[in-house]
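Asks: prediction below, plus the sequence it came from.
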Amino acid sequence: MMRQWHLADRPVGRALADGDFRLAQVPMPVAGAGEMLLAVRWLGFEPAQKGWMENFGGYVAPIELGDVMRGMGVAEVVESRDGRWPVGTMVAGMTGWTEYLVSDGEGFDICHPDLPPHAMLGVLGIPGLTAWHGFHAIGRPVAGDVVVVSGAAGATGSVAGQLAKVAGCHVIGIAGGAEKCAWLTQEAGFDAAIDYREGQVAAQLKALAPKGCDIVYDNVGGMVLDAMLARLAIGARVVLCGGISRYEQGGEIAGPGNYFNLILRRARMEGFIILDEQPRWGAMRDRLAALVLAGRLQWQVDEQQGFEAAPAALARLFTGANRGKQIVKV
């Protein structure tokens, strides 16, 4: 027998609760010809998972009540019946919250040989890929640009800000708490950091970017996005990556009050879904890995322990308790 976490309720308009998940004991899967038995070693957590639980957005297939909770993971091949990879290979992909699964390898990638396997959940995974595509394809940086990143101490925001530094930009990060802000400026190389918990985000941003921001990389939405839209430079590019502030709201999501500044500043605001860019993931990963190995890209991991910790680990993303990429070592 093995354990799985199943979806038990939909947290629409509220915080996650213990009753949203059910821990189940199920029979072990059996690999058939051409298949592999994978043992999950790490699980990764994204804010988008709460939206998947709510069936919000419609860009992925719905998770039905009673289904295995969807999520990325790193797994080890423990049995291969003439499968794609031999026993001992570490791979990353959409494992779901389960201890074991059977796969033919479709949708999985081999972990990078020179970095810890769980890097495929963070700096080389969805967060790093999202940062790379959003910043380069939509932000279109030019050396000297002023860049502001919300959710800057998170797994995606921290990479986006450091990519901006590599591109020769002046980077301001917005994060929650003095500890996170200190990491941004002292370890990640940001030029300045704003603690949104101290309030007056708009006033602080005005002081730090008196001529406006050329690139806005938003992971938060809500009032923070509104404050950033108030400080657009002429021709600014606004990258809509996520909106963690909306995940406990019910009903319709309020639009930004300062949206008209897009017209006044001749700016452009664009969203994206990184799953659409999967054919280019390999090339993006190669570039991200090269920066990490060259010491030009710092990354944090917040590792919780034990399969039973999965629901609490996901909840940490919405309280700001995590430091960097949230993972669980199974």
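Replies: Looks like it arrived, so ask away. Numbering: from 1, shown residues only.

Asks: C-alpha only now, for contacts and for neighbours.
Replies: OK.

Asks: let me see the contact set for the closest residue in space to residue 40 that isn't next to it in sequence.
Replies: Excluding its sequence neighbours, the residue lying closest to residue 40 (CA to CA, 6 or more residues apart in numbering) is residue 75, at 4.0 Å. Applying CA atoms under 8 Å, 6 or more residues apart in numbering to residue 75 gives the contacts 38, 39, 40, 41, 42, 90, 91, 92, 95.

Asks: list just the nearest of those residues to residue 291.
Replies: Of all the contacts of residue 75, the one with the least separation from residue 291 (CA to CA) is residue 92, at 20.3 Å.

Asks: name the nearest residue to the closest one, ignoring sequence neighbours.
Replies: Closest to residue 92 by CA to CA, 6+ apart is residue 74, at 4.3 Å.

Asks: next, count neighbours for that neighbour.
Replies: By other CA atoms under 10 Å, 28 other residues sit near residue 74.

Asks: what do you get for residue 204?
Replies: 17.

Asks: which of the three states applies to it?
Replies: Secondary structure, DSSP: H, G, I helix; E, B strand; the rest coil: residue 204 is helix.

Asks: put this beside the first:
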Amino acid sequence: MSASGAADAAGAAPHGTTGARSPAARVAIVDDARGEFVDAARSAGAEVGPLSAATRGLIWTASEGEDDLEALLAEYQGISWVQLPWAGVDAFAGLLERHRGDGRVWTSAKGAYARPVAEHALALVLAVLRELPRRARTDRWEADERGRTLFGGRVVILGAGGITVELLRLLEPFGVHATVVRRADAALPGAARTVTEDRLLEVLTDADVVVVAAALTPTTRGMFGAAAFAALPPGAVLVNVARGAIVDTGALVAALGSGRLAGAALDVTDPEPLPPRHPLWTAPNCLVTPHVADTEAMTVPLFARRIAVNTAAFLGSGDFVGRIDLDAGY
């Protein structure tokens, strides 16, 4: 979603209220007020137009711009609901921290893009197990016996959000034994077991595949480091479709270089973009895709659907989806 303009929809409700509002409640769309987004807000009953003192709901479509959003909220203090564009909100972490307790409702696209990202995760898992990164780079016929099947494999997934829910569904035909690592040990359909984050090293010891699908928070930043790689059995593979900073890049490069980690497939990296000549570009059996698990063609209709649902909730019909827990940071 790109910078291109603004649009606005209103009523006058104080921060934090979520009850019924006037059907004329103003909602602004900044800064990409493309037709799909405007139509979605209007379909929920909102009046959409430019930012003004009457604006009460804000749909922010830029993937970053924390300072710009901060300035806008300071200027238009009547805004009581803010919709952010992505499932991950780490780019707005400072802003969210500063606005804890101000009564505003903050929502993200959490779960909206789960299906395409889970699909990409599965593609990466299969690619790295079948040694496709290495085979794609060769310029000669190399008939070896390398490559493994996913069927019956032991899969550890870090995170229990929408991506994990969808990935577990995609993994069902493979008959995997799936372990989910999350903040709480509540069961998740499709997972053989669910454990808390403090047991991560314990469950890595017999993993064939690890998929990182967690939100980036102060707790998860650098969670998958040297100790985690050391806990994996030789031959395991890693896939990251969440945020690059959850995985310690230096430890990842070392694990690939030693051969202990059989392969990695990354849609996200730290740093990002991954600079030219970075060791990960030439690391053995490493595949890097440039944060394209959910392309614009996929996200625009899905985000439009989220706008419609949450605009309706803002107007008093139904519940907000993807509401951000400001204490947890996502």
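Replies: Noted; the coordinates are in hand. Remember, predicted model here, so these are calculated numbers, not experimental data.

Asks: can you pull the TM-score for these?
Replies: Their TM-score after superposition, calculated using TM-score structural alignment, normalised by the length of the first structure, is reported as 0.45; 200 aligned residues with a CA RMSD of 5.1 Å.

Asks: related to what we said a few turns ago, can you confirm the residue nearest to residue 92 of the first structure is in a helix?
Replies: No - Residue 74 of the first structure is assigned strand when assessed by three-state DSSP, not a helix.

Asks: wait, it sits on residue 41?
Replies: Yes - using CA atoms under 8 Å, residue 74 of the first structure makes contact with residue 41 at a distance of 5.7 Å.

Asks: on that earlier part again, which one of the contacts of residue 75 of the first structure sits closest to residue 319 of the first structure?
Replies: residue 42 (21.5 Å).

Asks: please, where are all the helices along the stretch 201-330 of the first structure?
Replies: Using DSSP state H, counting those that start in this stretch, the helices found in the stretch 201-330 of the first structure span residues 201-208, 222-229, 261-264, 281-293, 310-319.

Asks: hey, which of the ones you listed is tucked in deepest?
Replies: Ranked by mean neighbour count, those are led by helix 222-229 with a mean of 21 (mean count of other CA atoms under 10 Å).

Asks: and that helix, what does it pack onto?
Replies: strand 146-150, helix 201-208, strand 213-218 (3 or more CA pairs under 8 Å, 6 or more residues apart in numbering; DSSP states H and E).

Asks: residue 51 of the first structure is nearest to which of those?
Replies: strand 213-218 (17.2 Å).

Asks: pull out the buried positions in the closest one.
Replies: 213, 214, 215, 216, 217, 218 (16 or more other CA atoms under 10 Å).

Asks: TSV please, covering those and showing distance to residue 160 of the first structure.
Replies: Putting the buried residues of strand 213-218 of the first structure into TSV (distance: CA to CA, whole Å) gives the following:
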residue	distance to residue 160 of the first structure
213	15
214	14
215	11
216	11
217	8
218	10
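
Asks: which one of these is nearest to residue 21 of the first structure?
Replies: Out of the buried residues of strand 213-218 of the first structure, the member with the shortest distance to residue 21 of the first structure (by CA to CA) is residue 218, at 29.5 Å.

Asks: the closest one contacts residue 156, correct?
Replies: No - between residue 218 of the first structure and residue 156 there is no contact under CA under 8 Å: 10.1 Å.

Asks: so how far is residue 83 of the second structure from residue 96 of the second structure?
Replies: 12 Å (CA to CA, to the nearest Å).

Asks: again with residue 179 of the second structure
Replies: For residue 179 of the second structure, the distance to residue 83 of the second structure - CA to CA - is 32 Å.

Asks: what do you get for residue 94 of the second structure?
Replies: Taking CA to CA, one finds residue 94 of the second structure at 16 Å from residue 83 of the second structure.

Asks: ok, the two, which is more surrounded?
Replies: Each of residue 94 of the second structure and residue 83 has its neighbours counted (other CA under 10 Å); residue 83 has more, 23 against 14.
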